[in-house]
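Asks: with the sequence up front, the predicted model follows.
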Amino acid sequence: MTLTAPTRRTLLTAGALLAVPHPLLAATPSSRRLTFQVFRNGERIGEHRLSFSGDSASPTVSTEVDMTVRLGSVPVYRYRHTAREVWVDGRFESLETVTDATAGDRKVSARRTPSGVLIRTGRKEVLAPVGTSPLTHWNPNVLTGRLFNPQEGTLARITASPKGFRPITLADGRQVEGQVWALRGEAEIDNWYDRAGVWTGLKGRLEDGSRIEYRRV
């Protein structure tokens, strides 16, 4: 069969589209920083901060989380978490996390290998499937793929689905519209992302039944 010129152009265009990998990275904020005030049952308990360095295709993302739950003036639970997440050419490359909490301390490392993502904790190693990404919330483009818990070093047993645009309250009291992604399974979390894909807020339910909310500064 002889192809006409329009048919050739159509096939070439389709081939070019197939050659482009699905983008794994969301947009990073123009300020190169994200800061959230964290609330539990309406009471502020700390902050979650992210900073982005490097270019947009190969960023390094540093995370610091600092939370304290009090009963009156007495601290009853402390949580400190740091992470360094590296992406190269749009693909997850490595992660190092340290968690210091009342419930126990943990260290997790993960790196991409030709065979999959090798995840190490102080007790074991897990080889996750190729393409597995950390559930660090800022990147909605990975939510429908395989995910692992960056604090526990375990594969996440969740499903993620988009729920349309809804309002979310910022730290200064303003409301903005954001695309909601609902995470369900071992977690009950709704994440908000603005129209550029930048993480804008979070609401969820913790294991003890309390409600958690992130308000972007």
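Replies: Good, I have the coordinates.
Asks: contacts, neighbours, all on C-alpha from now
Replies: Noted.
Asks: for the residue nearest in space to the middle of the chain, what are its contacts?
Replies: The residue lying closest to the centre of the chain (C-alpha atoms, centre = their mean) is H137, at 2.0 Å. Listed by C-alpha atoms under 8 Å, 6 or more residues apart in numbering, the contact partners of H137 are N191, W199.
Asks: then this one, side by side with the first:
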Amino acid sequence: MVTLFSVPLYSYRHTSVERWRGDTLVGLDSQTRKNGKEKRLQGVRDGDGPLVLENHKGERRTFPESPLTTTLWHPRTPQAPQLLEVEDGWMKTNTTQDIGREAVRIGDTRQTARHYRLAGEVQRDVWYDDRGLLLRVAFQHDDGSRIVMQPAADFT
């Protein structure tokens, strides 16, 4: 939450649980509260059938193929032409630029990671280590501030 003189200016809380079987998304449950507005997205894949998602408005979407999501954790995310937005269930376009290998500081250590810049409707910078673990995410917020998310310490 961002406040000015104890007055909330912006609040955001998001939780998302994805269930995967190998490389197939078989379930999703996400809840978002953004500036007092609630969103929810739930869905499940029945056996080999399509993934069916329903959002807080009761809108349903069906995905025969397994989409990668905007949680960005999957190492194939940069190669996906579209990503499933886990707040509302819409597919977002994605184009990717491979920036190259860089050293990323995680706690007291430096790790080499591959830096990608996602563009299109999903605008994020992401860094993955050689095993495909997501090490860092950075993006520009609507208010112009730059947000960087990464572990505070080495988790490997």
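Replies: Cool, got the structure. The structure presented is a predicted model; accordingly, all values stated were derived computationally and were not measured.
Asks: drop the TM-score for these two in here.
Replies: Once superposed, chain against chain, the TM-score is 0.81 (TM-score structural alignment, normalised by the length of structure 2); 149 aligned residues with a C-alpha RMSD of 2.2 Å.
Asks: which position in structure 2 aligns with the residue nearest to the centre of structure 1?
Replies: If you follow H137 of structure 1 across to structure 2 using TM-score structural alignment, you land on L72.
Asks: its match and A119 of structure 2: what is the separation?
Replies: Distance, L72 of structure 2 to A119 of structure 2, by C-alpha to C-alpha, to the nearest Å: 13 Å.
Asks: mind naming the longest strand for structure 2?
Replies: strand 91-106 (DSSP state E).
Asks: what's it packed up against?
Replies: Under the contact definition 3 or more C-alpha pairs under 8 Å, 6 or more residues apart in numbering; DSSP states H and E, strand 91-106 of structure 2 sits against strand 82-84, strand 109-120.
Asks: with K34 of structure 2 as the reference, measure out to the match of H137 of structure 1.
Replies: For L72 of structure 2, the distance to K34 of structure 2 - C-alpha to C-alpha - is 20 Å.
Asks: same deal with R61 of structure 2?
Replies: Counting by C-alpha to C-alpha, the gap from R61 of structure 2 to K34 of structure 2 is 22 Å.
Asks: helix, strand or coil: sort out G122 of structure 1 for me.
Replies: coil (DSSP: H, G, I helix; E, B strand; the rest coil).
Asks: I'd like to know how many residues surround the residue nearest to it when sequence neighbours are not counted.
Replies: In space, and not counting its chain neighbours, G122 of structure 1 is closest to K107: 6.6 Å by C-alpha to C-alpha, 6 or more residues apart in numbering. Using other C-alpha atoms under 10 Å, K107 of structure 1 has 20 other residues around it.
Asks: give me the aligned partner of K107 of structure 1 over in structure 2.
Replies: So K107 of structure 1 corresponds to R40, using TM-score structural alignment.
Asks: contacts only, for its match.
Replies: R40 of structure 2 neighbours (C-alpha under 8 Å, 6+ apart): D29, S30, Q31, T32, N55, H56, E87, D88.
Asks: recalculate using a threshold of 7 Å.
Replies: R40 of structure 2 sits next to S30, Q31, T32, N55, H56, E87 when contact means C-alpha atoms under 7 Å, 6 or more residues apart in numbering.
Asks: where exactly do the strands run in structure 2?
Replies: Going by DSSP E, structure 2 shows strands at 2-4, 7-10, 12-21, 24-34, 37-45, 51-55, 60-63, 82-84, 91-106, 109-120, 124-128, 134-140, 146-149.
Asks: okay, buried residues for the longest one please.
Replies: Of the residues in strand 91-106 of structure 2, those buried by neighbour count under the rule 16 or more other C-alpha atoms under 10 Å are M91, T93, N94, T95, T96, V104, R105, I106.
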